[in-house]
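> Output the structure for:
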Amino acid sequence: MEELLLEQSEGVLWLKLNRPQALNALTASLVDALTAAIEGAQRDPEVRVIVLTGEGRAFCAGADLKDSAKRGPDAGFAFVKAIGALTELMEACTKPVVAAINGIAVAGGLELVLACDLVFAAESSVLGDAHSNYALFPGGGATVRLPRKIGVNNAKHVMFSGESLPASEWKALGLVSRVVPNAGFIDAVAMSAKKLATKSPLVLARMKQALNDSIDQPAPIALRYERVLSNLHNFSADRAEGLAAFKEKRAPQFQGK
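Next comes the predicted model:
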């Protein structure tokens, strides 16, 4: 059985973790498959949006602990390094990466969510860190990204307690973009992703870059950078197409140039 299912339609690439019997827990081969899929999507001009979700009742329960128990410290280090590289790739990808949380998302699963740009969660889904429950230390970016998303004190509570919280609480904390009723969840995510895929790939890539880079920059430097990108964008074909479409009262056809 394939650990990762790929489906592409109307500019949207769906990546579906397909280990439902193991709550889509991450193995080395699944991490490699995700990495290859995102690298391929980055190079493919037909892919404009990437959606990550899971088959069955879980989004991702983190690393497969049964698999981890078989590995020694050196192999464990390589596995954690691969997960870290995957989350960095997701964050740096110029295409929007959307998490569609269909169920349980804990530990490494939460770290995948933290690397996504938009987070949609089914009403019944739960998210948590859970590393502390088994004396494990995160390696996919939780200690760095979680406090930036929800604040240091909230991140400490989530990580120290190991508790899972419902999607509604994560929306209040600011991590989840939208909570969607279970009925029609995938359809709702698909509709939003398709709308996103009609936007200019160039402007979305530049917005993502500026937003990510601004977090660790003093405001005056970030503002100067924004103005440089804005001036550069004035010469883009997509901007000209957007203005022409507005003037002619038609749908724009963006090429990402």
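> From here on, just use CA atoms for contacts and neighbour counts.
Will do.
> now the helices: where do they sit in the stretch 101-250 of the chain?
108-114, 142-150, 152-161, 167-173, 185-197, 201-214, 219-233, 237-248 (DSSP state H, counting those that start in this stretch).
> Tell me which of those sits most buried.
For the helices of the stretch 101-250 of the chain, the largest average neighbour count (mean count of other CA atoms under 10 Å) is found in helix 108-114, namely a mean of 26.
> Would you mind pulling the contact partners of it?
Helix 108-114 is contacted by residues 25-26, 59-63, 87, 99, 119, 127-129, 138, 140-142, 145-146, 149, 175 when judged by CA atoms under 8 Å, 6 or more residues apart in numbering.
> ok, 7 Å please
For helix 108-114, contacts defined as CA atoms under 7 Å, 6 or more residues apart in numbering pick out 59-63, 87, 99, 127-129, 140-142, 145-146.
> from those residues, which would you call buried?
59-63, 87, 99, 127-129, 140-142, 146 (16 or more other CA atoms under 10 Å).
> Pro73 and Gly140, how far apart?
16 Å (CA to CA, to the nearest Å).
> Strands - which of the contacts of helix 108-114 land there?
Those of the contacts of helix 108-114 mapping onto strands are Phe59, Cys60, Ala99, Leu127, Gly128, per DSSP state E.
> Dump those residues into a markdown table; add distance to Leu15 as well.
Shown next, in a markdown table, are the ones in strands among the contacts of helix 108-114 (distance: CA to CA, whole Å):
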| residue | distance to Leu15 |
| --- | --- |
| Phe59 | 11 |
| Cys60 | 12 |
| Ala99 | 10 |
| Leu127 | 19 |
| Gly128 | 21 |
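> just curious, which of those is nearest to Glu3?
Cys60 (12.1 Å; CA to CA).
> For the buried ones among the contacts of helix 108-114, could you give me a markdown table that also reports distance to Gln217?
Shown next, in a markdown table, are the buried ones among the contacts of helix 108-114 (distance: CA to CA, whole Å):
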| residue | distance to Gln217 |
| --- | --- |
| Phe59 | 33 |
| Cys60 | 32 |
| Ala61 | 33 |
| Gly62 | 31 |
| Ala63 | 33 |
| Thr87 | 21 |
| Ala99 | 26 |
| Leu127 | 29 |
| Gly128 | 29 |
| Asp129 | 27 |
| Gly140 | 23 |
| Gly141 | 19 |
| Ala142 | 20 |
| Leu146 | 18 |
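> one more, for comparison:
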Amino acid sequence: MFETDVVRCRIEGGVAWLELNRPDCLNAMNRPLLRQLLAALERAAVDETVRGVIVSGGGRVFSAGADIRWLSQASPDEVRELARLAVAVTRRIETLGKPVLAALNGDALGGGLEIAEACTLRLAASHARFGHPEVKIGAVAGFGGTTRLPRLIGKGRAAELLLTGRLIDADEACRLGLVNRVTAADRLLAEAQALLDEILAQSPVAVRLSWEALHRGLSLSEDESAALGADYFGLAAQSEDFRVGTRAFLDKQAPKFKGR
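The predicted structure is shown next:
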């Protein structure tokens, strides 16, 4: 267990549990929180005992977004610096090389939702709400939301949420594809653990390469993306896990993957 001012982390059973820890201001994001979250992600990336990450919020919400009290008096350069730091965090989530699940224990708004959008998968408590209300304060979803939201739910639906600032409930978020699953609040962390365990039971090599092929392929043409998938298939075939998995299938046994 290690704990910083505004991010808590414990490592248990191969999982790094990261908790945003500014409950008195609804886990609003400022520079210290983003820096500490980035540092926790970097530790998880290099720690060989960590195979996956689950991010949640302390208190009753995941995160209400950027710290508006700070934004109201910050200079444009300071706001841009905050956004670039947040973009570094979301980029690190996507490139961690290990699955990162968002356990959305309550509202995820603005920058908080942008952190979740960068995660591999998202699970939501049934009472949680989601949205990009930035336009309501004269701002833009500058932590990556204008890029990731349309990739998750489509351009038209994303435009509606980004341009109106409307909030949606967990069930609608699931129907749109913004979250993968909705569960009772008291089951959320257990469901996140179970879903991550399901992923971690597979070949770590295949999981990493599948995510990279999917993520990188989104910025390519259909033909280029398909070619990339074929290349990654070839990379996977070079691994010990590929030999273990194919042999176990033929022998009708459960594979024991090595992660290499």
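> wait, which of the helices of the stretch 101-250 of structure 1 is closest to Glu2 of structure 1?
When these are compared (using CA to CA), the closest one is helix 108-114, at 18.7 Å.
> Give the aligned range of that closest one in structure 2.
Alignment of helix 108-114 of structure 1 against structure 2: residues 111-117, by TM-score structural alignment.
> That stretch: average distance to aligned residues in structure 1?
Superposing on structure 1 and averaging over aligned pairs (mean CA distance after the TM-score superposition for structure 1), stretch 111-117 of structure 2 comes out at 0.8 Å.
> One more: stretch 204-216 of structure 2?
Counting by mean CA distance after the TM-score superposition for structure 1, stretch 204-216 of structure 2 comes out at 0.7 Å.
> Tell me the counterpart residues of that stretch in structure 1, please.
Using TM-score structural alignment, stretch 204-216 of structure 2 pairs with 201-213 in structure 1.
> biggest helix in structure 2 by residues?
helix 76-94 (DSSP state H).
> Which residue numbers in structure 1 does it align to?
With TM-score structural alignment as the criterion, helix 76-94 of structure 2 aligns to 73-91.
> ok, now stretch 151-159 of structure 2?
Counting by TM-score structural alignment, stretch 151-159 of structure 2 corresponds to residues 148-156.
> How much space separates Gln253 of structure 2 from Val207 of structure 2?
Taking CA to CA, one finds Gln253 of structure 2 at 20 Å from Val207 of structure 2.
> wait, I meant Arg260 of structure 2
12 Å.
> Could you give the number of residues near the corresponding residue of structure 1 for Gly57 of structure 2?
When structure 1 is aligned by TM-score structural alignment, the residue opposite Gly57 of structure 2 is Gly54. Close neighbours of Gly54 of structure 1, defined as other CA atoms under 10 Å, add up to 27.
> Touching, Gly54 of structure 1 and Leu15? I think so.
No. If you go by CA atoms under 7 Å, Gly54 of structure 1 and Leu15 don't touch, sitting 8.1 Å apart.
> residues in contact with the aligned partner of Leu26 of structure 1 in structure 2?
Matched by TM-score structural alignment, Leu26 of structure 1 corresponds to Met29 in structure 2. Residues counted as contacts of Met29 of structure 2 (CA under 7 Å, 6+ apart) are Gly65, Ala66, Asp67.
> What residue in structure 1 is paired with the last one?
Pointing back at Asp67 of structure 2 there. Match for Asp67 of structure 2 (TM-score structural alignment): Asp64.
> in which helix or strand would I find Gly56 of structure 1?
Per DSSP states H and E: Gly56 of structure 1 is located in neither a helix nor a strand.
> For it, which non-adjacent residue is spatially closest?
Counting by CA to CA, 6 or more residues apart in numbering, Gly56 of structure 1 lies nearest to Pro20, which is 5.0 Å off, once chain neighbours are set aside.
> can you tell me which residues contact the residue nearest to the spatial centre of structure 2?
The residue lying closest to the centre of structure 2 (CA atoms, centre = their mean) is Cys119, at 1.4 Å. Residues counted as contacts of Cys119 of structure 2 (CA under 7 Å, 6+ apart) are Ile93, Glu94, Val100, Leu101, Ala102.
> next one: Pro201 of structure 1
Per CA under 7 Å, 6+ apart, neighbours of Pro201 of structure 1: Arg48, Gly256.
> Not counting its own residues, what contacts stretch 140-160 of structure 2?
Ala83, Ala86, Val87, Gly110, Gly111, Glu114, Glu117, His132, Glu134, Leu176, Gly177, Leu178.
> Next one: the residue nearest to the first one when sequence neighbours are not counted from Val15 of structure 2, what distance?
Here the nearest residue to Ala83 of structure 2 in space, its sequence neighbours aside, is Phe143; by CA to CA, 6+ apart that works out to 5.4 Å. As judged by CA to CA, Phe143 of structure 2 and Val15 of structure 2 stand 26 Å apart.
> next one: Val50 of structure 2
5 Å.
> Tell me which of these two has more neighbours.
Ranked by neighbour count (other CA under 10 Å), Val50 of structure 2 and Val15 place Val15 first, with 21 against 18.
> Matching the more buried one against structure 1, which residue comes up?
By TM-score structural alignment, Val15 of structure 2 lines up with Val12.
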